[in-house]
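**Q** what would the 3D arrangement of this be:
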Amino acid sequence: MMQGHHFTTYEDFWQWSVQHKEDFWQETVANLGIQLQQPFSSILDISNGIEQPQWLQGAQLNIVDSCFQNDAEATAVIFQKEGGTLEKISQKGLENLVNKIANSLRNLNIQVGDTIAIDMPMTLEAVAIYLAAIKAGNPVATIADSFTPNEISVRLKITQPKIIFTQDVLLRAGKTLPLYQKVVEAAAPKAVVIKASNTEIQLRPEDIYWDDFLSDKTDFNSVIQSPDDTITILFSSGTTGEPKAIPWTHTTPIKGASDGYYHHNIQPGDVVCWPTNLGWMMGPWLIFAALINKASIALYYGAPMGTGFGEFVQNAKVTMLGVVPSIVKNWMKTRCNENMDWNTIKCFSSTGEVSNPKEMEYLMQLANVKPVIEYCGGTEIGGGYVTSTMVQPNIASTFSTQALGGEFVLLDEKHQPATKGELFLIPPIMGLSNSLLNRNHHKVYFEGTPTFRGQPLRRHGDQLERLENGYYKAQGRIDDAMNLGGIKVSSVQIEAIVNSLPFIKETAAIAVSPSGGGPSLLVIYYVEKTADFSDEERYAMAKDSIKKQLNPLFKVADLVKIKELPRTASGKVMRRKLREIYEKP
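**A** Next comes the predicted model:
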């Protein structure tokens, strides 16, 4: 596109993409080959205001149709079970499976508009179920398989699905972990259960196994909908406890696919691997960014921490490998992938946490010095707002540019432009959410925000620093949310759990940055209620409560006793002050 418009620098290209948004997104829709059953009358309509933009106005489509434009025999998914061998399914094979599932949903009387849920690892079946539901006009509530029954229950109550898809157990790193059992404890609706092991489990009377669910019928006509119809409900932790339920529409995947196309250079025939889950936005992102761009999805069913994963990347001939920085930290510590042949990799991408330059430079070396595309965005964005490119110098742990088609501004505490400050998005941007299921969208993202050049701004919560060379560096969150292991969670959620411990009067959970940079560490300050229990016992109790009641992936780095929590005049806990105290040399 740069050549077509005679841009000589990337900066000129980005400026054009935000100054001529309608032209940029219209050309992007064409470049991605987005399939429309009825063309749009206008690419963008803001007659209802900047908070409620209408993209592809007047169009009719089903975004899943855009995922099946490749040759019938082209590889759609490459997958491997832990300890197994490489398997592949073609574009036609995946489409047939998707259609079988869509017909099966109708056989269970799941009608257009009914929500279904998925709580299972990222497998071939998970990808097919996800696409089939959207093709059949059924929004998908996606739930991460690592969540506790309590957290699963919260998400089911918000979305009210008619049916849930899950596995009997999780097989990971040589361990057999319960999954169906957690779904049952969460009082889930009728479940379709996929057998991942030979372990015998007792199903509830209303539940059925996958083989009894799946139809043989391989023809199914996509349900054609409006661009703003909901296709997915994802969850992102807010700052008030209950997670925000964020609907994705048929236009949201266009944002993710465009980021894959422009920023990650995903091309037809590429192989894209990103260890993730449908419960996090990178799961749906992976599906759409790969398939719309006619690339293959690479799925490893085991843990991405050892040589098994490294060999899968090698044998699948992965061309773009996405990571969470915590994974790279483990690879560097164990040196498990240093003897792999990763020469097919064209670039890496890193998201979910602040990365460490030393670790990212190590990652580059694993594929003979290939660039790392730093990528930061949000579930409510559908992709990234700041990232890197393949046409600019790559500097470890920095972002080289604002994402194409989108714009933001950094403001200080007085709402003046600054080189380091809170990030505010400048709408409209394709992919941005227009609604929330369980919150007032205006209050969450727009109420009380400043204006910039006369334009209303949208709140996001991240803090960035613009460097002297024009690149950007992540500085964590400005609000009470945090990213732990690539998962966004609120301080309030953590505090609600540890506050129930017998020795605790009150707490404040914060995320602190290691001195050398890298993923945030969870630190919990607490005011003592009773002198019972040793420091070691207290620490163990805090770790155990979070593991069992919230997420076993969240690790407590430190438990710190304090006489009283610092508060503002209005009584709000000053978590930023606690971060400053903890990080002070």
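
**Q** only C-alpha atoms for contact and neighbour calcs from this point on.
**A** Fine.

**Q** which SS class is residue 245?
**A** With DSSP: H, G, I helix; E, B strand; the rest coil as the basis, residue 245 sits in strand.

**Q** who touches it in this structure?
**A** The contact partners of residue 245, by CA atoms under 8 Å, 6 or more residues apart in numbering, come to 158, 233-236, 436-439.

**Q** at 10 Å what do you get?
**A** Taking CA atoms under 10 Å, 6 or more residues apart in numbering, we find residue 245 in contact with 141, 155, 158-159, 232-238, 379-380, 435-439.

**Q** isn't residue 81 up against residue 174?
**A** No - if you go by CA atoms under 10 Å, residue 81 and residue 174 don't touch, sitting 11.4 Å apart.

**Q** the contacts of residue 245 in helices, which ones?
**A** The helices, defined by DSSP state H, take in 155, 158-159 from the contacts of residue 245.

**Q** would you do the same for the sequence below? I want to compare the two.
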Amino acid sequence: METATQTYRSYAEAYEKSIQDPEGFWGEQARQIAWFEEPKQILTTDENGFYRWFAGGKLNTAYLALDYHVENGRADQTALIYDSPVTNTIRKYSYREFRDMVARFAGALHGLGVGKGDTVVIYMPVIPEAVVAMLACARLGAIHSVVFGGFAPHELTVRIDDARPKVVISASCGIEFDKHIPYKPLLDKALNDSKHKPEHTIILQRPYVVADMQPGRDLDYVDVLQKAQPVEPVPVDAHDPLYILYTSGTTGKPKGIVRDNGGHAVALKFSMKAVYGVDPGDVFWAASDVGWAVGHSYLVYAPLIHGCTTVLFEGKPVRTPDAGTFWRIIMQHDVKVLFTAPTAIRAIKKEDPEGIEKIKYDLPSLKYLFLAGERCDPATYYWAKDLLRIPVVDHWWQTESGWPMVANMVGYGLKPAKPGSAGLPVCGYKVEILGEEGQELIPAQEGYVAVKLPLPPGCLPTLWEDNDRFYKSYLDRFPGYYMTGDGGYMDEDGYIYIMGRIDDVINVSGHRLSTGEMEEMVASHPAVAECAVVGIADDLRGQRPIGLVVLKDGQNISEEQIEQELIAMIREKIGAVAYFRNALIVKRLPKTRSGKILRKILRNIADGVHYAIPSTIDDPAILTEIHDDLKERKIGNAFLE
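**A** Predicted structure coming up:
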């Protein structure tokens, strides 16, 4: 299971092969993983006309991540390092030890009737047991859906009703800095409100908070593990789902991104060397939560499939205990590559602008810093580069793709960086910038970022039980292309610049959240006649939502009161991750004559970005009024003092 990147002399050669002969290229990459049965065909289309990879192949993702390495000389190598400054714990697990834990927990799930094709929801903090649960599901051929620990009950209910899990796995609490967040009350409310009722929950009792257990339904993690017998990996088809990961949709109903077993394993194995430049045995750290796409791909699956040591970090880049915690972990564990979000670097920069904490640590092992999750602004890029004196690699991908779409592919030799650009298209992705009519735009013209079909392996083949929505969301706008939902442009050298979402999904500290869903909540307030929620630029978080509300006639509620009530509503329904902090009362909203709210212009006003007044606007004077209101409230980057 070694890498095939050496087959090609350069990025240009590998990329050209991947676009001109995708079956040949990905057939080579498929030979780098251990199949139980080799694929019969590399690329096919299914009954819906959707592209599928590696038809007829049989494999098991947990086998690739653990058993394969135990059988091939890595049994005593460290598979996972759990570093938790919030609990003052560091624990290392060998591949053999972790394989045995996963096999046993898979046996516990099997004992509860979980088998191939069943679904399991995992609602846990960033702890080894969460990774064990994911891999145990994969071992059985069951489909896991990880929900970010601490997500509000409403969001959890929606996911439980959509995935219909046989079992929910959770823990008694998560930890935010020095505060314990009880999970069980959130889970109980979600289960109480859900139409679908799982047969059992398995609760890991952490010593900091003891959860109340409901007899019959709730089972203790330690108890079920003690009674379990280990089970062997179950062969699954390449097209069988490995997991569902929910991402915000513009309708407010989350979209269940499906990841298949075959394409996922091949793409992630390829990416570790080709994109990130790491070899088996290296220490790789994706500073993410298991609930996000990065946590799935690059905290759990990719490093383990590649035979690396992965770092599982329970904490924050600051205040656990200080802004030097990232540098301590890198030095202590000999991390070769750190992958994090620009938000994390901005948080460290905010607390330690001069990089004083970094001076305490010598980091000879660190070769690359990769950034993704939201656009990396040039100021953050240069700060990190000057501080660490290593290549800082901005790159871009989505929950839907599951692995990088645009990057500087380190495995083929580092190209010159262009701050503000995410790099060049990754092998397999024919990225194009399209105009309104689907025409390809010339360099430097901003348009829709789209990918010519077929998408490479590892990308979503469809949405969970919703082929129609998959087609309408991603394929309908430009026939023959995958519509990314982002806008951007390509320069004359082929470098791609991603400028942000073209729909109403915003990116708050790497969390994709629907402003449409927030609007529905704001509009439900009894004093609100109509509203708009837009994402504005935020130096720390990338984006954050603000609300503009028009009151019903006769309402005399103060701006301060309605703001506090709306903050509380959104916090309860979505959670603190939404970072909704401002609501502004306005006389009216800017609209076209047909009644469409001009949300992009509202964003531009708040961000201080130049905009052209559209000819279709019904009353241009309202734009000046909103500008003045934002300025008075000091909302938006253009008005910070």
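
**Q** need the TM-score between these chains.
**A** The pair, once superposed, lands on a TM-score of 0.92 when counted by TM-score structural alignment, normalised by the length of structure 1; 573 aligned residues with a CA RMSD of 2.2 Å.

**Q** quick check on the contacts of residue 245 of structure 1: which are buried?
**A** 141, 155, 158-159, 232-238, 379-380, 435-436 (16 or more other CA atoms under 10 Å).

**Q** list the contacts for the residue nearest the centre of structure 1?
**A** In structure 1, the C-alpha closest to the average C-alpha coordinate belongs to residue 281, at a distance of 2.5 Å (CA atoms, centre = their mean). For residue 281 of structure 1, the contact set (CA under 10 Å, 6+ apart) comprises 142, 233-236, 248, 256, 377-383.

**Q** one more pass at 8 Å, please.
**A** Contact partners of residue 281 of structure 1, counting by CA under 8 Å, 6+ apart, are 234, 378-379, 382.

**Q** repeat for residue 484 of structure 2
**A** By CA under 8 Å, 6+ apart, the neighbours of residue 484 of structure 2 are 448-451, 474.

**Q** more neighbours: residue 81 and residue 174 of structure 1, which one.
**A** A count of neighbours by other CA atoms under 10 Å puts residue 81 above the other of residue 81 of structure 1 and residue 174, at 18 against 11.

**Q** wait, residue 232 of structure 2 touches residue 139, no?
**A** Yes - using CA atoms under 8 Å, residue 232 of structure 2 is in contact with residue 139, at 7.3 Å.

**Q** between these two, which contacts overlap?
**A** What both residue 232 of structure 2 and residue 139 touch, as defined by CA under 8 Å, 6+ apart, is the set residue 103.

**Q** quick one, which of the two is more surrounded?
**A** Neighbour comparison, residue 232 of structure 2 and residue 139: the larger count goes to residue 139, with 30 against 15 (by other CA under 10 Å).

**Q** can you tell me which residue in structure 1 aligns to that one?
**A** When structure 1 is aligned by TM-score structural alignment, residue 139 of structure 2 is paired with residue 135.

**Q** list the contacts for its match?
**A** 62-65, 102, 222-223.

**Q** between which two of these is the distance greatest?
**A** Spatial extent of these (CA to CA) is set by the pair 63 and 102 at 14.9 Å.

**Q** who's more crowded, the two?
**A** More neighbours surround residue 102 than the other of residue 63 of structure 1 and residue 102, with 31 against 27 (other CA under 10 Å).

**Q** where in structure 2 does the helix or strand hosting the more buried one fall?
**A** For residue 102 of structure 1, the host element (DSSP states H and E) is helix 91-107. On structure 2, the counterpart of helix 91-107 of structure 1 by TM-score structural alignment is residues 95-111.

**Q** neighbouring contacts of the matching stretch?
**A** Residues contacting stretch 95-111 of structure 2 (CA under 8 Å, 6+ apart): 66-67, 69-70, 74-80, 132-133, 135-137, 139-140, 224-225, 227-233.

**Q** can you do 6 Å?
**A** 66, 70, 75, 79, 132, 136, 224-225, 228-231 (CA atoms under 6 Å, 6 or more residues apart in numbering).

**Q** buried among those? Make that a PyMOL selection.
**A** Here is the PyMOL command that selects the buried residues among the contacts of stretch 95-111 of structure 2 (16+ other CA under 10 Å):
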select buried, resi 66+70+75+79+132+136+224+225+228+230+231
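
**Q** tell me the secondary structure at the residue located most distally from the centre of structure 2.
**A** Distance from the C-alpha centroid of structure 2, by CA atoms, centre = their mean, peaks at residue 554 (43.8 Å). Taking three-state DSSP as the rule, one finds residue 554 of structure 2 in the coil state.

**Q** the one 3 residues further on now?
**A** Reducing the assignment to helix, strand or coil with three-state DSSP, the entry for residue 557 of structure 2 is coil.

**Q** ignoring the adjacent residues along the chain, who's closest to it?
**A** Computed as CA to CA, 6 or more residues apart in numbering, the closest residue to residue 557 of structure 2 that is not its neighbour in sequence is residue 527, at 7.6 Å.

**Q** what about the one you found, how many neighbours?
**A** Neighbours around residue 527 of structure 2, by other CA under 10 Å: 18.
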